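Participant: Any chance you can model this:
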Amino acid sequence: MTGVIRLFEDLHAARAFLGRPRQLPSELPDPVRERIRSVFGAELSPLQVVERIITAVREEGDNALRRFTLAFDGIPVEDFRVPEDELVRAAATVPADVLTALRFARDRIERFHQRTLRRSWIEFDRDGAFGQLVRPVDRVGIYVPGGRAPLPSSLLMTAIPAQLAGVRELIVCTPPGRDGRIAPIVAAAAHLLGIRSVYRLGGAQAIAAMAFGTESIPKVDIVAGPGNLFVVLAKRLVYGEVGIDQLPGPTETLVIADDSAHPALCAADLLAQAEHDPLASAILITTDPRLARATIDEIERQLARLESADIARSALERNGAIVIVPDLEQAFELANLFAPEHLCLSIREPWRYLDRVRNAGGVFLGETSPEVIGDYTAGPSHVMPTGATARFASPVTVETFLKVTSVIAVSPEALERLGVPAMQLAQAEGLPAHAAAIEQRLERVPPQ
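Facilitator: Prediction:
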């Protein structure tokens, strides 16, 4: 450990650190553990807490929601739905420049995702007609974090792709504040997008309510949006009852830098990620030992004037790292091993190396493309795969909210040509009724 962040000069040690499993935390802060004991009367793990919440919501509906909202948020709630006039009044309290920024972000996100729209297709040939019906799901539930840092940007990044996909109904759940109201900036974002079904409800109980439905909360087809440990565990447990976008865990940034990079900017990018969460990961891989050490010094300087320094310092000490490598080929090998949510290329020729990227949620090319722009105004959704799931998962897109139905219409003329080899395969698999279903049709179709 070098100061606030560990420094690796040994590649084997760096590879072991970057390749270690990134699991959701099981240890909870003492105040959270005390609250759990007071609510459930027992010492429970996060998973056990979520299992109990889901069971209660499924069996008791709104009564369970009211009980957990009082227990965890400290307020009694009778009507979970936020009246539309309350959304309008709350939005009116948001500063004009922030509303302008929300509109700007909305327009950028819409323009980007409009380029990705997918259409149904059917192709007719001598064998018949074959294709795909591409349809949106009917209803999507979006979770928007509240509490210390409400995230209206996450609502934009999730709801806009769903709207462009053609989803007929969006509902939003977001935790109430101590005054019983949702964060005005989240209300403003919902109002801006024309979303009227907004509920003051947070935590695992909100996920369970959207997954199973209650007297007040409609059952959805897909639950989307980021959240804390309990929200992510709830999404994992309800998957199968509903679809989910992904399981976004603690956020991550990995910066690859050469000797052309500026240490102050490298430090700023690492701190921008680290201030999210004590469990966030902020990694720098560089070919320049001088840049590595200068970045460490810059981190200390910038931390001294950062309001969120305690959170950022905790994240850097826990999951931060600076790795010195002999060349960029090695840097990209380690980056693909880590499979970060965000990969920033602060190198002299970033476009030259883009094809080296195999595993990343998003790639940010050059020092004028900071990851923070991706959080708000670039256009692609900032809800991206974390925890090395970029090896097989993708960011939220329009396709997240679409489903595909295959279309198969075999012509009479093609029945024998397609049917005979299908019968042979069915018989080889020991499924005689499969083969018979084709054989009986062949007996009824005149030879072509």
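Participant: switch to C-alpha atoms for all contacts and neighbour counts from now on
Facilitator: Noted.
Participant: and residue 170, helix, strand or coil?
Facilitator: strand (DSSP: H, G, I helix; E, B strand; the rest coil).
Participant: now the closest residue to it other than its chain neighbours, what's its secondary structure?
Facilitator: Among residues not flanking residue 170 along the chain, residue 140 sits closest, at 5.0 Å (C-alpha to C-alpha, 6 or more residues apart in numbering). The three-state label given to residue 140 by three-state DSSP is strand.
Participant: And what about residue 182, helix, strand or coil?
Facilitator: Quick answer, by three-state DSSP: residue 182 is coil.
Participant: what's the residue nearest to residue 170 in contact with, if anything?
Facilitator: Shown in contact with residue 140 (C-alpha atoms under 8 Å, 6 or more residues apart in numbering): 162, 167, 169-171, 220-224, 401.
Participant: now it: how far from residue 396?
Facilitator: Counting by C-alpha to C-alpha, to the nearest Å, the gap from residue 140 to residue 396 is 13 Å.
Participant: swap in residue 305?
Facilitator: Residue 305 is 34 Å from residue 396, by C-alpha to C-alpha.
Participant: Burial check on residue 160, number of neighbours?
Facilitator: 21 (other C-alpha atoms under 10 Å).
Participant: Residue 108 is in contact with that one, correct?
Facilitator: No - Residue 160 lies out of contact with residue 108 (C-alpha atoms under 8 Å); the separation is 10.4 Å.
Participant: unless I'm mixing things up, residue 216 is touching residue 64, no?
Facilitator: No - Residue 216 is beyond contact range of residue 64, at 11.8 Å (criterion: C-alpha under 8 Å).
Participant: Show me which of these two is the more surrounded one.
Facilitator: Counting neighbours by other C-alpha under 10 Å for residue 216 and for residue 64 shows that residue 64 has the greater number, 20 against 15.
Participant: Not counting its neighbours along the chain, what's nearest that one?
Facilitator: residue 57 (5.3 Å).
Participant: In three-state terms, label the one residue sitting closest to the centre of the chain for me.
Facilitator: Geometric centre of the chain, nearest residue: residue 383, 3.7 Å, by C-alpha atoms, centre = their mean. Using three-state DSSP, the three-state assignment for residue 383 comes out as coil.
Participant: Show me the contacts of residue 140 that map onto helices.
Facilitator: residue 162 (DSSP state H).
Participant: Now do the longest helix along the chain: which elements does it pack against?
Facilitator: With DSSP H applied, the helix covering the greatest number of residues in the chain is identified as helix 96-114. Judged by 3 or more C-alpha pairs under 8 Å, 6 or more residues apart in numbering; DSSP states H and E, the packing partners of helix 96-114 are helix 152-165, helix 184-192.
Participant: One more, please, to line up against the first structure:
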Amino acid sequence: MLNRTDLRGKVPSAAELRATLPRAEIDVDAALHQVRPVVEAVRDRGVEAVLEYTEKFDRVRPSTVRVPAEALAKALEELAPEVRAALEESIARARKVHADQRREDVTTQVTEGGTVTERWVPVERVGLYAPGGLAVYPSSVVMNVVPAQEAGVGSLVLCTPPQAEFGGSPHPTTLAAAALLGVDEVWAVGGAQAVALLAYGGTDTDGGELVPVDLVTGPGNIYLTAAKRMLRGLIGIDSEAGPTEIAILADETADAGHVAADLISQAEHDTLAASVLVTTSPELADAVDVELAARVKATKHSERVTTALQGKQSGTVLVSTVDDGLRVVDAYAAEHLEIQTANAREVAARVRNAGAVFVGPYAPVSLGDYCAGSNHVLPTGGFARHSSGLSVQSFLRGIHVIDYSEQALREVSGKVVALANAEDLPAHGEAVTARFEGEK
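Facilitator: Model prediction:
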């Protein structure tokens, strides 16, 4: 069922691997021309433009952007008990992991009378985005909100698309997750217009102020990503998220049913989702194809899954050894990487490039999506070669505080002047020597 690439007996370079391996082709630049008028309209006309585009794209026009407090309370009150219990467990585990990511201020004494302190200060106001297209994502609310709260962010607003099915309100499960986390500001707006409104702010239809944010985090479609790219600088962003992806490095010890089920679980997200198997075993690859044929027919979103698995972004890559497989998955730099090999823990310890690594037969990606305690907002499209997933650190800024005494400055003044003159910036040096003018 999966297309195959045979790299047995070959050791391609990193550049060759990046060109060879299956990957979704997403052209964010091409979406910019469609997004630009949306962003500019929101900048110029505020909420009126937001509601016009909401009506056009989401086929519903909320009476206000901000979701009323009673709607949040009602959504939580009516949440199914088993879903509430699952969300509470997800939140508790995420808090446990993210609390250990907190940074402490550090003061370094550079010289007697001279110190540099690195202070970690949370971003003041953050806009968090939870998608609402093909599925509902209360888990994304958890993954965005928990690290922001653990970082100490004082002001949070959640954006999520309105739903015609719910009379212009966002999906109630998403609202319930926000209420459970203590987020009381939710805007019923999605896509590029959501990012623009978060960046520029505005006045709601009831006269309430929609305060702009400093940072926007959370995944979305290509249009939301294009808006992030366009507005980066006015706001900070976490990343430019592309379609979700899973890579599985497996050998003959892997269970074909487990591998197939995990490939399907990611293909369920989107027709552009990538499911890639890297294996040393042609027999396993054959068995996985057999399992896929049976399981895809039985899954709820069979058509979507089939399109994703048969797309150019998905496939099986055959390699000679696990070492070669590691080179392949490091070049691919998957959002999610599963290791289903003998000595999986040792193999996983050698991985350099992945958003998150799932070790062995009992750590499927879906565990990380919901209840592992890790964060599921992760770099896609090979960005894991240089970027990390969402964490407490994403919401903190390091500020250096320099505190030097007169004597400490005097002792190093000659070095400052020498370097300033070497760069032909004499006024830099004079800013130091001016403090000692008139001295013998």
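Participant: wait, what's in contact with the equivalent of residue 427 of structure 1 over in structure 2?
Facilitator: Aligned against structure 2 by TM-score structural alignment, residue 427 of structure 1 finds its counterpart in residue 421. Applying C-alpha under 8 Å, 6+ apart, we find residue 421 of structure 2 in contact with residue 429.
Participant: end-to-end on stretch 179-188 of structure 1?
Facilitator: 17 Å.
Participant: rewinding a little: checking the residue nearest to residue 64 of structure 1 next. Helix, strand or coil?
Facilitator: Going by three-state DSSP, the state assigned to residue 57 of structure 1 is helix.
Participant: wait, doesn't it sit right on residue 207?
Facilitator: No - between residue 57 of structure 1 and residue 207 there is no contact under C-alpha under 8 Å: 9.7 Å.
Participant: Between those two, which has more neighbouring residues?
Facilitator: Set residue 57 of structure 1 next to residue 207 and count neighbours by other C-alpha under 10 Å: residue 207 wins out with 29 against 26.
Participant: ok, now how distant is that one from residue 165 of structure 1?
Facilitator: Applying C-alpha to C-alpha to residue 207 of structure 1 and residue 165 of structure 1 gives a distance of 22 Å.
Participant: Also residue 38 of structure 1?
Facilitator: Distance from residue 38 of structure 1 to residue 165 of structure 1, counting by C-alpha to C-alpha: 43 Å.
Participant: between the two, which one's more packed in?
Facilitator: Just comparing residue 38 of structure 1 and residue 165: by other C-alpha under 10 Å the higher neighbour count belongs to residue 165, 25 against 12.
Participant: Now check structure 2 for the residue matching that one.
Facilitator: Using TM-score structural alignment, residue 165 of structure 1 lines up with residue 151 in structure 2.
Participant: Give the next helix or strand downstream of the helix or strand harbouring residue 314 of structure 1.
Facilitator: Using DSSP states H and E, residue 314 of structure 1 sits within helix 309-319. Next helix or strand after helix 309-319 of structure 1 toward the C-terminus (DSSP H and E): strand 321-324.
Participant: In structure 2, point out the residues matching that next one.
Facilitator: Against structure 2, strand 321-324 of structure 1 falls on residues 315-318 (TM-score structural alignment).
Participant: How about stretch 269-288 of structure 1?
Facilitator: If you align by TM-score structural alignment, stretch 269-288 of structure 1 falls on residues 262-281 of structure 2.
Participant: to the chain's geometric centre, what's the distance from the matching stretch?
Facilitator: 19 Å (C-alpha atoms, centre = their mean, to the nearest Å).
Participant: Buried residues in it, which are they?
Facilitator: 262-281 (16 or more other C-alpha atoms under 10 Å).
Participant: Okay, and which of the residues you listed map to strands?
Facilitator: Among the buried residues of stretch 262-281 of structure 2, the members found in strands (DSSP state E) are 274-279.
Participant: any idea which element the residue nearest to residue 1 of structure 2 when sequence neighbours are not counted lies in?
Facilitator: Spatial nearest neighbour of residue 1 of structure 2, excluding adjacent residues (C-alpha to C-alpha, 6+ apart): residue 289 at 5.3 Å. Residue 289 of structure 2 belongs to helix 282-298 when assigned by DSSP H and E.
Participant: Would you mind getting the average deviation of that helix from structure 1?
Facilitator: Superposed on structure 1, helix 282-298 of structure 2 shows a mean distance to its aligned partners of 0.8 Å (mean C-alpha distance after the TM-score superposition for structure 1).
Participant: got the buried residues for that helix?
Facilitator: So for helix 282-298 of structure 2, counting by 16+ other C-alpha under 10 Å, buried means 282, 284-285, 287-289, 291-292, 296.
Participant: could you give the angle of it to helix 302-310?
Facilitator: Helix 282-298 of structure 2 and helix 302-310 meet at an angle of 160 degrees, taking axes from the mean of the first three to the mean of the last three C-alpha atoms, to 10 degrees as the criterion.
Participant: In terms of secondary structure, what does helix 282-298 of structure 2 contact?
Facilitator: helix 256-267, helix 302-310.
Participant: 6 Å - rerun?
Facilitator: Contacts defined by 3 or more C-alpha pairs under 6 Å, 6 or more residues apart in numbering; DSSP states H and E place helix 282-298 of structure 2 against helix 256-267.
Participant: what's the mean distance for the helix it packs on versus structure 1?
Facilitator: So helix 256-267 of structure 2 averages 0.7 Å relative to structure 1 (mean C-alpha distance after the TM-score superposition for structure 1).
Participant: contacting residues around that helix?
Facilitator: 273, 275, 287-288, 291-292, 305, 308 (C-alpha atoms under 6 Å, 6 or more residues apart in numbering).
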